[in-house]
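Participant: sequence unknown, structure follows:
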C-alpha cells in the first residue's frame, strides 16, 4: 500500500470533508466541519504560513496535519504541527511521513522549534518520543451531557451586571476583541500569544463558521464587557466553548460562571445535546468552574516540543 502526503486542495469539498472526518474520529471533542476546514485555510494570517496536509493511502485520506508558524507570539521561530491518523489506519507509516513533511516545511519557513499536541495514550507518546519530541504541559478535553445532565440553575445577576448575547454586538465587537486579547494573554501556555490585529480577529475568529453569536454570552458591567464565553456549534447538536474568560479588572466575582451558565442553558434550549471544552491541566480555576457545571474529563493531550536543526 502506497502512502503519500500532499497539501489539502483549496476549494475541494471532498478533501475538506475527509479532513474533518479524520479530526472528528481522532479527537471527538474538537468541532470540525468541511466549512470550518476550508475557512481556516482561506482566512489564515499570511504570516502564519498555515498549511493543511493530508496523508493518502490508495486515494483515501487517512491522516491530517495542521502546520504553521505562531506569528502572534512575541517569541520568533516557533512552529506547530498537529498530526492525526485514523486509529484503524495506523502502522502504515502515514504519521511518520506527514510529520517529516511538516517539519521540513516549517524549517524552510524559519521555524527553529516545533510544538505538537499528542493524545495522552502510550502509543502516541511513544511515537513522539521516538522522533525526538519531549513532553511539556498537558491539557484536558471535557464533556458535558446537555441532554441528560442537570445544569446549575440560573443565578440572580449581581447589581450592575447584565447578560448580553454576542449577536447584540453586531458588526462592531471591538470591545469583545479587547476582552479576548486580555484573557488570551493570561492563558497558561508554552507559546505566549498577543492579539494585536483587530481586522484579522474579525475575519478569523468573529466570522468563523463555527462561532454561534446567538449562543455567545457576555457579562457586561457598567456598560463594559467584563466576562464572556464564545460559543461554537457544528450544526449537529454539538456545542463547544471557544474561549471563556474575565477581564483582569473584574476577576474574582464569578462573572465567567454567569456567562457560561447562560450560554449552556440557551444551547440546551435550542437542541444541543453535548458540550465540550478544553482546559490547561494547570488551570485549576477553570477546571473547578467546569466541574461545577458537570463537565467530566474525556481525553487529555500532552504538548510536545522538538528543536529543529
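Facilitator: Now that the structure is in, tell me what you want to look at. Just so it is clear, the structure is predicted and the values come from calculations on it, not from any experiment.
Participant: CA only for contacts and neighbour counts going forward, please
Facilitator: Fine.
Participant: now for residue 106: which residues touch it?
Facilitator: 67-69, 79, 114 (Cα atoms under 8 Å, 6 or more residues apart in numbering).
Participant: nearest to residue 226, of the residues you listed?
Facilitator: Lowest distance from residue 226 to the contacts of residue 106 (Cα to Cα) belongs to residue 69, with 30.8 Å.
Participant: the closest one reaches residue 49, doesn't it?
Facilitator: Yes - using Cα atoms under 8 Å, residue 69 is in contact with residue 49, at 6.1 Å.
Participant: can you pull the contacts of residue 84?
Facilitator: Here residue 84 is in contact with 22-23, 26, 63-65, 95 (Cα under 8 Å, 6+ apart).
Participant: highest neighbour count among those?
Facilitator: residue 64 (31 neighbours; other Cα atoms under 10 Å).
Participant: next, that one: secondary structure please.
Facilitator: Classification of residue 64 using DSSP: H, G, I helix; E, B strand; the rest coil returns strand.
Participant: out of residue 69 and residue 49, which sits in the more crowded spot?
Facilitator: Shown here are residue 69 and residue 49; by other Cα under 10 Å, residue 69 has more neighbours (26 against 16).
Participant: ok, the more buried one to residue 90 distance?
Facilitator: 27 Å (Cα to Cα, to the nearest Å).
Participant: what do you get for residue 254?
Facilitator: Counting by Cα to Cα, the gap between residue 254 and residue 90 amounts to 45 Å.
Participant: hmm, residue 30 is touching residue 24, no?
Facilitator: Yes - judged on Cα under 8 Å, residue 30 makes contact with residue 24 at a distance of 6.7 Å.
Participant: please compare the first structure with the one that follows:
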C-alpha cells in the first residue's frame, strides 16, 4: 500500500484531531480548538497543511507555519503527526520531505518543531535529520482534591496591607483602559520568560482575541494584581467545556514588583476558583530554566511529569 498526500480541506478537521490525539492522548485537542486557532492565525504568517491517506483513510497530517509572537520571514515551524499503528512505514519521512520541498521558495534559514519526552521515535526521527534540542518545558500538575489553601490564607492579606489588590477580569470591566493596560502588561512580562528566539509583539486585536475573549479563557480565573491603579501582575486560566482539568497560562509580575509574593497570590486565587467550581487537576507548563516559577510550583505541591516534557528542536537550513 502506498501513501498519498493531498492538501488539507475543511472537512478534515475531525480526522486531524483523531490523529493528533492518538499520538498525544494527554494533550487532546478538539475540532473547535483547531478551527479557532486557524481563524486567529495572523495573515502575515505563511501556512500550509497536508493530509496523508492510505486506502482513502487519513493516517497522518503535517504543516508548516510561522509564529507571529516570534516572527521571522524565513523561519518556520513544522508539525507532523502519524497514527501510531502506521509509524515506521516511511509515511513521516515522505511527508517531512514534501514539506521541506514546499518551503524552498521561501528560502528558509531555520526550521523548528516539537515533541514530547515519551515520544522516543519522534526524537530519533528529528535527530537523524539534523535537528538539535534547544529548549525543554516541564508539565506539572496539582491535585486540587487534596490541596489545602489553609496555610496560604495570609498571602493575599499581606499584599492588601501594601495596597496591592487582586481583581478578576470581570471586576476590572469598569476600567475603560483595561484591555490596553493588560496588553502592555502581558508584553512586559513575556520579555522575561525564557525563550530561544527574540519575541515580537502581536497586535492588540490579536491579543484580545487570543487571551481576553477566547472561549476557553475563564474570566473569573483571569486575575490581575493592581497597585494604585497600575496593573502590576497577572495570571489566567483556560479550560475546555465539561473537563475536570484546568490549565494555568502566563503568570508573572513587573520586574519592580517581584519577590513580594504576588505571583504566589495570583496562583492561589486561581486555585481557589478551580476548587470551588469542581475542577480536580490544575495543569501548568514552565520552561526548564524558569527556576523562580518552578520553585513556586514545587512549594505548592505541583508534581512534575517528566515523561510529558515538551522538547523543542531546531535545524539550520
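Facilitator: Looks like it came in fine. All values derive from a computational prediction rather than experimental measurement.
Participant: quick revisit: check the contacts of residue 84 of the first structure and tell me the two furthest apart.
Facilitator: Using Cα to Cα, the contacts of residue 84 of the first structure span at most 13.8 Å, a distance reached by 23 and 95.
Participant: what sits against residue 243 of the first structure?
Facilitator: 180, 228-231.
Participant: to which residue of the second structure is it aligned?
Facilitator: In the second structure, the residue matched to residue 243 of the first structure (TM-score structural alignment) is residue 250.
Participant: in terms of helices and strands, where is residue 225 of the first structure?
Facilitator: In the assignment (DSSP states H and E), residue 225 of the first structure maps to strand 224-233.
Participant: what angle separates the top helix by length along the second structure from strand 230-238?
Facilitator: Counting residues, the longest helix in the second structure under DSSP state H turns out to be helix 262-276. Interaxial angle of helix 262-276 of the second structure relative to strand 230-238 (axes from the mean of the first three to the mean of the last three Cα atoms, to 10 degrees): 40 degrees.
Participant: give me the residues contacting helix 262-276 of the second structure.
Facilitator: 144-145, 149, 152, 155-156, 159, 166, 220-225, 233-237, 246, 251-253, 280, 282, 296.
Participant: tell me which of the residues you listed fall in helices.
Facilitator: Among the contacts of helix 262-276 of the second structure, the ones falling in helices (DSSP H) are 155-156, 159, 296.
Participant: how about residue 10 of the first structure: what's its closest non-neighbour residue?
Facilitator: residue 38 (7.1 Å; Cα to Cα, 6 or more residues apart in numbering).
Participant: now which residue in the second structure aligns to the one you found?
Facilitator: Taking TM-score structural alignment, the alignment pairs residue 38 of the first structure with residue 35 from the second structure.
Participant: any idea how far that match is from residue 16 of the second structure?
Facilitator: 11 Å.
Participant: of these two, who's got more company?
Facilitator: residue 16 (23 against 12).
Participant: which residues in the stretch 51-200 of the first structure form strands?
Facilitator: For the stretch 51-200 of the first structure, strands defined by DSSP state E, counting those that start in this stretch occupy the ranges 51-57, 60-69, 78-85, 113-119, 134-145, 161-165.
Participant: mind putting those in TSV, distance to residue 186 of the first structure included?
Facilitator: Compiled in TSV, those are given as follows (distance: least, Cα to Cα, whole Å):
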stretch	distance to residue 186 of the first structure
strand 51-57	27
strand 60-69	20
strand 78-85	19
strand 113-119	19
strand 134-145	16
strand 161-165	23
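Participant: excluding its backbone neighbours, what's nearest the aligned residue in the first structure for residue 130 of the second structure?
Facilitator: Counting by TM-score structural alignment, residue 130 of the second structure corresponds to residue 132 in the first structure. Take residue 132 of the first structure and drop its neighbours on the chain: the residue closest to it by Cα to Cα, 6+ apart is residue 306, 6.2 Å away.
Participant: check contacts around that neighbour.
Facilitator: Residue 306 of the first structure neighbours (Cα under 8 Å, 6+ apart): 113-115, 132-134.
Participant: likewise for residue 212 of the first structure?
Facilitator: Residue 212 of the first structure makes contact with 230-233 under the criterion Cα under 8 Å, 6+ apart.
Participant: burial of residue 150 of the first structure, as a residue count?
Facilitator: Residue 150 of the first structure has 11 neighbours, counted by other Cα under 10 Å.
Participant: list the contacts for it?
Facilitator: The contact partners of residue 150 of the first structure, by Cα under 8 Å, 6+ apart, come to residue 294.
Participant: and residue 316 of the second structure, what's its match in the first structure?
Facilitator: With TM-score structural alignment as the criterion, residue 316 of the second structure matches residue 307.
Participant: that match contacts residue 114, correct?
Facilitator: Yes - between residue 307 of the first structure and residue 114 there is a contact at 6.4 Å, judged by Cα under 8 Å.
Participant: re earlier: so among the contacts of helix 262-276 of the second structure, which ones count as buried?
Facilitator: 144, 155-156, 159, 166, 220-225, 233-237, 246, 251-253, 280, 282 (16 or more other Cα atoms under 10 Å).
Participant: now do the same contact list for residue 135 of the first structure.
Facilitator: Contacts of residue 135 of the first structure (Cα under 8 Å, 6+ apart): 302-305.
Participant: which part of the second structure matches the strand holding residue 225 of the first structure?
Facilitator: Going by TM-score structural alignment: strand 224-233 of the first structure matches residues 230-239.
Participant: which residue packs closest to residue 136 of the second structure, ignoring adjacent ones?
Facilitator: Nearest to residue 136 of the second structure is residue 311, by Cα to Cα, 6+ apart, at 4.7 Å.
Participant: tally up the residues packed near that neighbour, please.
Facilitator: For residue 311 of the second structure, the neighbour count with other Cα under 10 Å is 20.
Participant: if we can go back for a sec, which of the contacts of residue 135 of the first structure tops the neighbour count?
Facilitator: When neighbours are taken as other Cα under 10 Å, the top entry among these is residue 305 (24 neighbours).
Participant: and the contacts of residue 243 of the first structure as a markdown table, adding distance to residue 102 of the first structure?
Facilitator: Listed next are these as a markdown table, based on distance: Cα to Cα, whole Å:
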| residue | distance to residue 102 of the first structure |
| --- | --- |
| 180 | 30 |
| 228 | 35 |
| 229 | 33 |
| 230 | 30 |
| 231 | 31 |
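Participant: with adjacent residues omitted, what lies nearest to residue 211 of the second structure?
Facilitator: Here the residue nearest residue 211 of the second structure, using Cα to Cα, 6+ apart, is residue 217, at 6.8 Å.
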